[in-house]
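Colleague: missing the sequence, but the structure's below:
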């Protein structure tokens, strides 16, 4: 395990670890015990936000705050973090308790996204803030480049569409929940009277609501 983690940190994070234990901790889920990634995730989340905000500020000098916020919200979203985590190969390295492992928690967007943030936190402590910010700039670079225009969150887009068509605002309702506490799956239905409804799943209520809004938008296009 230590050799695999050391190789991962060097090759995927581009960092020579001084304290490998930090990175092992960043890959350890709470189902293993009290020594887990949660504190590192707290730190990494804040550094990720700072790094992305700075990158957007520099990259789009003429854009107003509202457009920058749209870009920011997508780039720091759990879905984006999880996508990056899978690109890095994190699911195969996450340490889980038996039940969480049996439940497939290493594939959960919440878990993979949290680990990415925890690894950023580990980089801050082991290599300094600059090392963490450089990592974010390198790994998030393609996602920044793909944003040719400021994206609009599906829930915001659906609400604006409802207003344009003089309908009541969208209503979101959790219609199902399955899975273990650490690896839940929510089913959410969104409805707009006069426009239609759609149902979608996600590993959090927010994710399921976003997916449902996007599904309804596709119906209405």
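Modeller: That came through fine. These numbers come from a predicted model, not from an experiment.
Colleague: Every contact and neighbour count from this point should use C-alpha atoms.
Modeller: Will do.
Colleague: Residue 171 contacts residue 191, correct?
Modeller: Yes - under the criterion of C-alpha atoms under 8 Å, residue 171 makes contact with residue 191 at 5.4 Å.
Colleague: which helix is the longest one in this structure?
Modeller: helix 38-59 (DSSP state H).
Colleague: and it, what does it pack onto?
Modeller: helix 20-26, helix 65-75, helix 109-127, helix 129-139 (3 or more C-alpha pairs under 8 Å, 6 or more residues apart in numbering; DSSP states H and E).
Colleague: Same list (these) but as TSV, adding distance to residue 160.
Modeller: Formatted as TSV, the helices and strands packed on helix 38-59 follow (distance: least, C-alpha to C-alpha, whole Å):
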stretch	distance to residue 160
helix 20-26	40
helix 65-75	15
helix 109-127	28
helix 129-139	32
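Colleague: Quick check, central residue of this structure?
Modeller: residue 78 (1.6 Å; C-alpha atoms, centre = their mean).
Colleague: another structure for you, compare them:
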């Protein structure tokens, strides 16, 4: 596989000193199980690292690009730019799906086109770039692929929970109540399902890799359903 990775390295703008980092970033858990590899040979740990590197670099870019923005606006822009969907879009643009190592079942189910997998692998590749070449290498890749998104981002500048709370208070309703209804997955990659209940409305659930993300998704769903937010300007 390593010989076939040169075209991908060209797209990433970095020739890996240790190609094993890139191979691991491309290896899905289904391939680990099928090829009898160890769990550490999947992309999960690099995904964890890449997620943090992406947030750091984007935060620095935002500080520079929006010198008059308050913390809340910067946080909202950051959330919109580092979400899994944005990472998946970048993965599609660079053709990352062609190089993902998947198990046979995942290949048959269209794993190379699944946004969740594409987004995770994109974060893992950022982690691999950081490990192999340091922050400047990862930073260059992120700036090349996120700067235009940052400047053109049109999502709401207030987070979903705050917007929902202000909206229900304006209608004289009680404060929304959030409750975790499910938590699954390993400790290093948990999955949360959170339910939000708003007075006089049906309860709605949201999912995420943290309690906060799931709460925001649930609040977003209410705002979209009630027409407070529009889908085309909504960013989780």
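Modeller: Ah, there it is. Source: prediction; values computed, not measured.
Colleague: still on that earlier bit, which residues in the second structure does the longest helix of the first structure align to?
Modeller: Using TM-score structural alignment, helix 38-59 of the first structure corresponds to residues 44-65 of the second structure.
Colleague: Superposed on the first structure, what's the mean shift for that stretch?
Modeller: Using mean C-alpha distance after the TM-score superposition for the first structure, stretch 44-65 of the second structure ends up 1.3 Å from its aligned counterpart in the first structure, as a mean over the superposed pairs.
Colleague: ok so, going back, which residues touch the aligned partner of the residue nearest to the centre of the first structure in the second structure?
Modeller: Residue 78 of the first structure maps onto residue 84 in the second structure when the alignment is built from TM-score structural alignment. Residues counted as contacts of residue 84 of the second structure (C-alpha atoms under 8 Å, 6 or more residues apart in numbering) are 115-116, 119-120.
Colleague: List just the nearest of those residues to residue 203 of the second structure.
Modeller: Checking the contacts of residue 84 of the second structure against residue 203 of the second structure by C-alpha to C-alpha gives residue 116 as the nearest, at 25.0 Å.
Colleague: That closest one maps to what in the first structure?
Modeller: In the first structure, residue 116 of the second structure lands on residue 110 (TM-score structural alignment).
Colleague: Excluding residues flanking it in the chain, which one is nearest the counterpart of residue 133 of the first structure in the second structure?
Modeller: Structural alignment (TM-score structural alignment) places residue 133 of the first structure against residue 139 in the second structure. Nearest residue to residue 139 of the second structure, sequence neighbours excluded (C-alpha to C-alpha, 6 or more residues apart in numbering): residue 57, at 6.2 Å.
Colleague: Checking residue 186 of the first structure next. Helix, strand or coil?
Modeller: Put simply, residue 186 of the first structure is strand when judged by DSSP: H, G, I helix; E, B strand; the rest coil.
Colleague: Over to residue 87 of the second structure?
Modeller: Per three-state DSSP, residue 87 of the second structure ends up helix.
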